[in-house]
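Participant: Just a sequence and a predicted model for now, questions to come.
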Amino acid sequence: MWDIDRVADELTHRAAQRRAGGRITTEWPDLDLARAYAAQDRLVRRRVEEQADHVLGVKLGLTSEAKQRRMGISAPLTAWVTRGMQLAPGAPLEIASLIHPRVEPEIVFEMGEDLAGPGVTLESAMSAVKSVRAGLEVIDSRFTDFSFALPDVVADNASAAAYVLGDVVVPPDSIDLVAEPCTLAVDDEPVAKATGAAVQGHPGEALALAANALGERGHRIKKGSLVLTGGLTDAVFLTQGSTVTASFGHLGSVSLTGI
C-alpha cells in the first residue's frame, strides 16, 4: 500500500540510483495535492537530515505558459531548494550524477524580510525583496520522460536538482522586471527568448503566489531566502560538452556546462 512515507522513499531512491520510473498516481490514484505536498516536505526533510543539507529557499514550478503547455499542466506549484543544490559560478555539472537534466533561465529574488501569506500582493511581495539576480535552474524529474500528473511532480519537489546564480546583483526598484529580456542559448546558438512577463505577468506575482500557497501549509518565506520565480522559457536538455547560457538585459549572463 502506498502512503506518504513510501512516496518519499521511492522518489529518494530514484534520485540516489539515478533512475526514472512511472507515475505514482497511476498506482495510487488517491495521491492528491495535500498528500503530495506532505510527501514533498518529508522528502526534503530527509535530504536535510541524511545529507547534512539545509533549506535555502523556495522555487516555483510551471509558472510560465511555455512550461505549462509542455507539461500539459495548468497550475504553478511550490517546492524547496537547498544549499547542496547550489553550484558555484563556473563549476560544471556532471551529467552522470543525474537522470536527464534540463536547464531553464530564472529571475531570482533574495529576501530582505520575512514574507507570509495569506493576503500577500504583488506590492507587499516586492517590498520584502532585497535584491534580484539571474539564475539557471537544473531540473531532473524522477519520472520517465518528464511525464507526470501534478501530484507526482509536487511530491518530487518540482523536479529540483541544482541551480547556479549570476554575479550581477541589483535592487528590485532599479529594474523593470516585466520588460527584462532574456535569451537562452545552447553553445552560443539562441534557442528561446522571453521577458519577465512570462512568469505570471510579473515575477513578483509568482513570489506572492508562493507566499500565499506556503502560508496555507503553515510555512513562510524567511528573510535571507532565495526564491527562484520559475522558468522564463521552456527548459533545454544539458548534455556532455554543451554549455547553456541565459543572457539578460540588466542582470548579466549566467552559464552552465555539462561534463
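Facilitator: Now that the structure is in, tell me what you want to look at.
Participant: C-alpha from now on. contacts and neighbour counts both.
Facilitator: Noted.
Participant: Report the contact partners of the closest residue to Ser225 other than its chain neighbours.
Facilitator: Nearest non-adjacent residue to Ser225, counting by C-alpha to C-alpha, 6 or more residues apart in numbering: Gly57, 4.6 Å away. By C-alpha atoms under 8 Å, 6 or more residues apart in numbering, the contact list for Gly57 reads 80-82, 221-222, 225-227.
Participant: 6 Å instead, please
Facilitator: For Gly57, the contacting residues are 80-81, 225-227, by C-alpha atoms under 6 Å, 6 or more residues apart in numbering.
Participant: what about versus this one:
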Amino acid sequence: MTLTQSPVATADEQLTEALLSGTPCPPVRDVLGDDLVSAYTVQELGIQRRTERGARRVGRKVGLTSPAVQKQLGVDQPDFGVLLDEMQVPADGIVTGHRLIAPRVEAEIAFILAEDIDDPDPETVRRAVDYAASALEIVDSRISNWDIGIVDTVADNASSGLFVIGEQRVKLSEFVPADVTMTLTRNGEEASRGNGAACLGDPLNALVWVAQTAADLGRPLRAGEIILSGALGPMIPFLPNEPIEATITGLGTVRAVLNQEKP
C-alpha cells in the first residue's frame, strides 16, 4: 500500500489481481481490519469493475447460513454476494474455461423472483417468489488456502465462484423448503447430506434476510433475480473429472463436473 492508497483500494487491487490471474492473495483483513462496511465497499467495487467489462447482475447469494460456520468465523449473521451472468453454468453442469483457484461445491435451493421486493417482510417475500429449483454453488476463494474471516469473504464477493440451476421448477405451494432433504454425491458415492433446516432454520429465512439487507443498502431485489439461499449441508472439494450430483426432495437433481484434463 502506498502512502496515498486507502485500505479499500489496496484490498480491491489484491482481489482483482487474484481473480484475473488465478493466483490467490493474502487475507485482506490484514489491511481492512474488522471493518465490515469497508469489506462490502470492496465487494461492490469488484462487481462494478466486472459489469463495466460486460457482465450483468442476475441475483444474490446468501452465505454463512450455518450456525457452525458463523461460530467458526465469530459472526452472528449471514453475508451476501452478487451473482453475475458470467457465473452461471449451463444446466448440463459442465464447467470449462473458468479460472478457479480452490473450488468447493455445495447444494442449495435457488429462488427465482417474479416481483420486485421494495418493502420486505416474510409474506411479501414469499409472494414475490415465482418458483424454486435445486442448485449447486461452486464457491471459490481468492484468499490463499481459504484462510478467511468474515471481512475476507465479504470483500471477496462472499467467496462466490459459479452456480448451476436445476431444470425442474417448483412453486412454493408445492413443497416446504424447511422440510427438504439433500444428498450430494461425487462419482456416484455420497459425499454430503443435509436438510432445509440447516439453512437458517428455513431457506425462506435466508431469502427474507437478504431482501431486507439489500433494501437497506439501496439495492433491493428485483423481479427475475436468482437468489441462492445458502448451503443445505457441508461443502466438498470440486475436483476435476469427478461428477457431482445433488438431489433435493421435491426439487429434483442438479449436476456439475469440472471438465479438465488430468495431469
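Facilitator: Nice, I can see it. The structure displayed is predicted, hence computed values, not measured ones.
Participant: coming back round to it: rebuild the contacts of Gly57 of structure 1 as a markdown table, extending it with distance to Glu10 of structure 1.
Facilitator: Compiled in a markdown table, these are given as follows (distance: C-alpha to C-alpha, whole Å):
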| residue | distance to Glu10 of structure 1 |
| --- | --- |
| Trp80 | 18 |
| Val81 | 19 |
| Ser225 | 28 |
| Leu226 | 28 |
| Val227 | 27 |
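Participant: Among the residues you listed, which ones are in helices?
Facilitator: Among those, DSSP state H puts none in helices.
Participant: where do the strands sit along structure 1?
Facilitator: Along structure 1, counting by DSSP state E, strands occupy 55-61, 77-82, 102-111, 129-139, 160-165, 181-186, 189-195, 226-228, 236-237, 243-248, 253-257.
Participant: Export those as TSV, with columns for distance to Pro29 of structure 1.
Facilitator: Below are these laid out as TSV (distance: least, C-alpha to C-alpha, whole Å):
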stretch	distance to Pro29 of structure 1
strand 55-61	22
strand 77-82	19
strand 102-111	28
strand 129-139	25
strand 160-165	23
strand 181-186	37
strand 189-195	36
strand 226-228	30
strand 236-237	30
strand 243-248	37
strand 253-257	38
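Participant: of all those strands, which lies closest to Gly215 of structure 1?
Facilitator: Shortest distance between Gly215 of structure 1 and the strands of structure 1, using C-alpha to C-alpha, is found for strand 77-82: 11.3 Å.
Participant: counterpart of that closest one in structure 2, which residues?
Facilitator: Mapped onto structure 2 using TM-score structural alignment, strand 77-82 of structure 1 covers residues 79-84.
Participant: Relative to structure 1, what is the average displacement of that stretch?
Facilitator: Taking mean C-alpha distance after the TM-score superposition for structure 1, the mean distance separating stretch 79-84 of structure 2 from the aligned residues in structure 1 is 0.6 Å.
Participant: Quick one: work out the angle between the longest helix that structure 1 contains and strand 55-61.
Facilitator: Across structure 1, the longest stretch assigned as helix under DSSP H is helix 33-51. Orientation of helix 33-51 of structure 1 against strand 55-61 (axes from the mean of the first three to the mean of the last three C-alpha atoms, to 10 degrees) gives an angle of 140 degrees.
Participant: which of the residues in helix 33-51 of structure 1 are buried?
Facilitator: By 16 or more other C-alpha atoms under 10 Å, the buried positions in helix 33-51 of structure 1 come out as 33, 35-48.
Participant: Then stretch 186-201 of structure 2?
Facilitator: By 16+ other C-alpha under 10 Å, the buried positions in stretch 186-201 of structure 2 come out as 186, 191-201.
Participant: Just send those back as CSV, with distance to Asp30 of structure 2 too.
Facilitator: Converted to CSV, the buried residues of stretch 186-201 of structure 2 look like this (distance: C-alpha to C-alpha, whole Å):
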residue, distance to Asp30 of structure 2
Arg186, 36
Ala191, 34
Ser192, 33
Arg193, 35
Gly194, 34
Asn195, 36
Gly196, 35
Ala197, 35
Ala198, 31
Cys199, 30
Leu200, 29
Gly201, 33
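Participant: And the residue nearest to the spatial centre of structure 2, how far from Ser159 of structure 2?
Facilitator: By C-alpha atoms, centre = their mean, structure 2 has its centre lying nearest to Lys61, at 4.0 Å. With the distance defined as C-alpha to C-alpha, to the nearest Å, Lys61 of structure 2 ends up 10 Å from Ser159 of structure 2.
Participant: got it, and Glu123 of structure 2?
Facilitator: Distance, Glu123 of structure 2 to Ser159 of structure 2, using C-alpha to C-alpha: 30 Å.
Participant: more crowded one of the two?
Facilitator: Neighbour tally, Glu123 of structure 2 and Ser159, criterion other C-alpha atoms under 10 Å: the higher count belongs to Ser159, 23 against 9.
Participant: Tell me who's in contact with that one.
Facilitator: 139-141, 153.
Participant: now swap in Arg220 of structure 1 and tell me
Facilitator: Neighbours of Arg220 of structure 1 in contact, by C-alpha under 6 Å, 6+ apart: 115-116.
Participant: From His100 of structure 1, how far off is it?
Facilitator: Distance from Arg220 of structure 1 to His100 of structure 1, by C-alpha to C-alpha: 31 Å.
Participant: cool, Asp41 of structure 1 as well?
Facilitator: Taken as C-alpha to C-alpha, the span from Asp41 of structure 1 to His100 of structure 1 is 23 Å.
Participant: Kindly report the same for Gly90 of structure 1.
Facilitator: Counting by C-alpha to C-alpha, the gap from Gly90 of structure 1 to His100 of structure 1 is 21 Å.
Participant: Please say which of the two ends up with more neighbours.
Facilitator: More crowded of Gly90 of structure 1 and His100, by other C-alpha under 10 Å: His100, with 22 against 13.
Participant: That one -> structure 2?
Facilitator: Checking TM-score structural alignment: His100 of structure 1 goes with Ala102.
Participant: ditto for Val227 of structure 1
Facilitator: In structure 2, Val227 of structure 1 lands on Ile227 (TM-score structural alignment).
Participant: Nothing else from me, thank you.
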